[in-house]
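> my questions concern the predicted model and sequence given below.
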Amino acid sequence: MIIANITSDAISAGTVLGDLGKLYAILGEYGKATGYYQQYLDTTVAVNNIQGKGTALGNQGIAYLALGDTNKGIDCLYEYLDIAIKIRDRQSEAQALGSLGIAYTCLDKYSEAIKYHKQYLKIAQKLQYPQSESVALANLGLNYCFIRNYARAIKYSKQSLNVARKIGYRRGEGTALGILGLAFYLQGSFVKAIKYYQRSLVIARIVQDRRWEERDLVNLSNAYCALGEYEKALEYNHQHLDIVQAALQELTRSQA
């Protein structure tokens, strides 16, 4: 009974540590997040909580990716994947595969990234998780952009867009639109690129994602420059500048 209580308390403490890590990750403080995830991981190892260990490793891996320590992130994610397969947790397996795909994209190893995203997609479809399916399809579209296979990039991005719209997943819809814009821009179809970037921008503003909005404004400016429409390009540059200045003012006020 005493051992059971100790184990239960340790699992509860680990969960709290993991939740603290998630909160710091949401705030963008990934260094602090990794500290709490490491404590969570140590706790799970101490009480032989295999599932908790996998969760801790997965979160730790994503935090390392956000910090730019991609190799450490990959090490954690491979351990996470091994545990997920061992305990037959298909959802965690899918998450690990998707995160590994993102990691290899960060390393510019696009063929490797595509391999993992295809495995992620297969599980998401089998488990009937449409949001994960939309994410996997979008990531495939992005990586095909990077290897200049624009036909496949457009194909996967449109599939992602259709799934996202079907379930009302606005962030996924915006992501797919942005990748479609990128694919058309890279193949020189600037008018089509603008159409998709503008649709993505509308959603970015609806969900109030400032970074996403900034990215779309920069992309629109670049596309109009490519068309030789410099006044339009300047218009979007000024909108981008307004956002940056507003963010700086907020930062100054918060530090006062």
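Received, thanks.

> all contacts plus neighbour counts: C-alpha atoms, from now on.
OK.

> so the spatially most central residue of the chain is in which element?
Nearest residue to the geometric centre of the chain (CA atoms, centre = their mean): residue 102, 7.4 Å. For residue 102, the host element (DSSP states H and E) is helix 90-106.

> just the buried residues of that helix, please?
Going by neighbour count (16 or more other CA atoms under 10 Å), the buried part of helix 90-106 is 90-105.

> list the helices and strands it packs on?
Applying 3 or more CA pairs under 8 Å, 6 or more residues apart in numbering; DSSP states H and E, we find helix 90-106 packed against helix 50-67, helix 70-86, helix 110-127, helix 130-146.

> tell me the angle the second one makes with helix 90-106.
I take that to be helix 70-86. For helix 70-86 against helix 90-106, the angle by axes from the mean of the first three to the mean of the last three CA atoms, to 10 degrees is 160 degrees.

> which elements pack onto helix 70-86?
Applying 3+ CA pairs under 8 Å, 6+ apart, we find helix 70-86 packed against helix 50-67, helix 90-106.

> need those helices in CSV with distance to residue 210, can you?
Converted to CSV, those look like this (distance: least, CA to CA, whole Å):
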stretch, distance to residue 210
helix 50-67, 18
helix 90-106, 22
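
> this is the comparison structure:
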Amino acid sequence: MNSNTPSQLLLSRLEINLDEVPIEQLDHYIAVENFLTDEEELPRDADNLKKVQKYLEAFHHICEVEDWKRAIAISSIRIFFNEELHNQLFSWGYYPELAELYNKLLNTPSPELNTTFLYGLGNLHYAKGDYRQAIDFYDKCLKESQGIKDFQTVGAALNSLGLSHFRLGGYDKAINCFLQRLVIAWENNDYQGEGAALNNLGLLYSTQGKYRKAIKYQNRSREILHIIGYRSGEGNALGRVIAS
């Protein structure tokens, strides 16, 4: 058996010792080992979900015994394109499976991780076009991240809240979120965050027909992103200026 496959490497990382497992949890840990040692070759036309099914099965068994450290390890395994499993599910569009994964992980005792999963649920609903539900999760993420002074996540949550309100036509609320995002960026020397907030303000004002204001914000965004060498963001800002 190849011990260098992703599933074998993950099993080694989990360091499960069946001799130390409580008897009432033994079946679940045995199931995890069985799924991760199963190297059955899948058909060439197997869909992407089938390719990661054994990891999801192992994840669910680990969650049944509330072994959150190992559950997080499984959810973050990198199998394809160097993407963590939960991000890969998002990229592939397997939203029900991803929602189930995130909702289970919300039981973890770590506030830092909870903000990550709340933000992930917000992104999931945003991608589905369910902006009101996205706002609910982003708002919860914002409050928790403020409580633990995780200002990087605070900034991300404010930006995503602003975009969600923007999608619903709540321009005043969106402006308020982007301005708060701008302040957080200034306070933490987050130039990329500052550029993103300015760019989004420009986009919003352009949508409202306030073109002079839009150009002002997006020119400033382009200048900042150029200074820090963030070419992708700079291109987006430049595109908005031209469109305005």
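Okay, I see it. Since the model is a prediction, treat every value here as computed from it, not as a measurement.

> rewinding a little: the helices and strands packed on helix 70-86 of structure 1: which one's closest to residue 75 of structure 1?
Closest of those to residue 75 of structure 1 is helix 50-67, at 7.5 Å (criterion: CA to CA).

> next, format the helices and strands packed on helix 90-106 of structure 1 as CSV and append mean neighbour count and distance to residue 244 of structure 1.
Output for those, formatted as CSV (neighbours: other CA atoms under 10 Å; distance: least, CA to CA, whole Å):
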stretch, mean neighbour count, distance to residue 244 of structure 1
helix 50-67, 24, 22
helix 70-86, 20, 28
helix 110-127, 20, 31
helix 130-146, 26, 26
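
> so for residue 242 of structure 1, which of the ones you listed sits nearest?
Smallest distance to residue 242 of structure 1 across those (CA to CA): 26.5 Å, for helix 50-67.

> which residue is the nearest non-sequential neighbour of residue 36 of structure 2?
If the residues on either side of it in the chain are set aside, residue 36 of structure 2 comes closest to residue 7, at 5.1 Å by CA to CA, 6 or more residues apart in numbering.

> which residues does the one you found contact?
Residue 7 of structure 2 is in contact with 36-37, 55, counting by CA atoms under 8 Å, 6 or more residues apart in numbering.

> next one: stretch 201-214 of structure 1 to chain centre, how far?
Here stretch 201-214 of structure 1 is found 16 Å from its chain centre; the criterion is CA atoms, centre = their mean, to the nearest Å.

> just stretch 176-186 of structure 1 next, same as before
Per CA atoms, centre = their mean, the displacement of stretch 176-186 of structure 1 from the mean C-alpha position of its chain is 17 Å.

> contacts for that stretch, please.
Around stretch 176-186 of structure 1, the neighbours that count as contacts under CA under 8 Å, 6+ apart are 138, 141-142, 145, 148, 150, 153-154, 157-158, 160-161, 190, 192-197, 199-200, 216, 223.

> next: stretch 31-49 of structure 1.
Contact partners of stretch 31-49 of structure 1, identified using CA under 8 Å, 6+ apart, comprise 7, 10-11, 13-15, 17-18, 20-25, 50, 52-53, 56-57, 59-60, 63-64, 67.

> show me what counts as buried in it.
32-41, 43-44, 49.

> return the closest of the residues you listed with respect to residue 170 of structure 1.
Nearest to residue 170 of structure 1 among those is residue 33, at 27.3 Å by CA to CA.

> residues touching the nearest residue to the closest one once chain neighbours are set aside, list them.
Of all residues not flanking residue 33 of structure 1 in the chain, residue 21 sits nearest, at 4.1 Å (CA to CA, 6+ apart). Contacts for residue 21 of structure 1 were tallied using CA under 8 Å, 6+ apart; they are 32-37.
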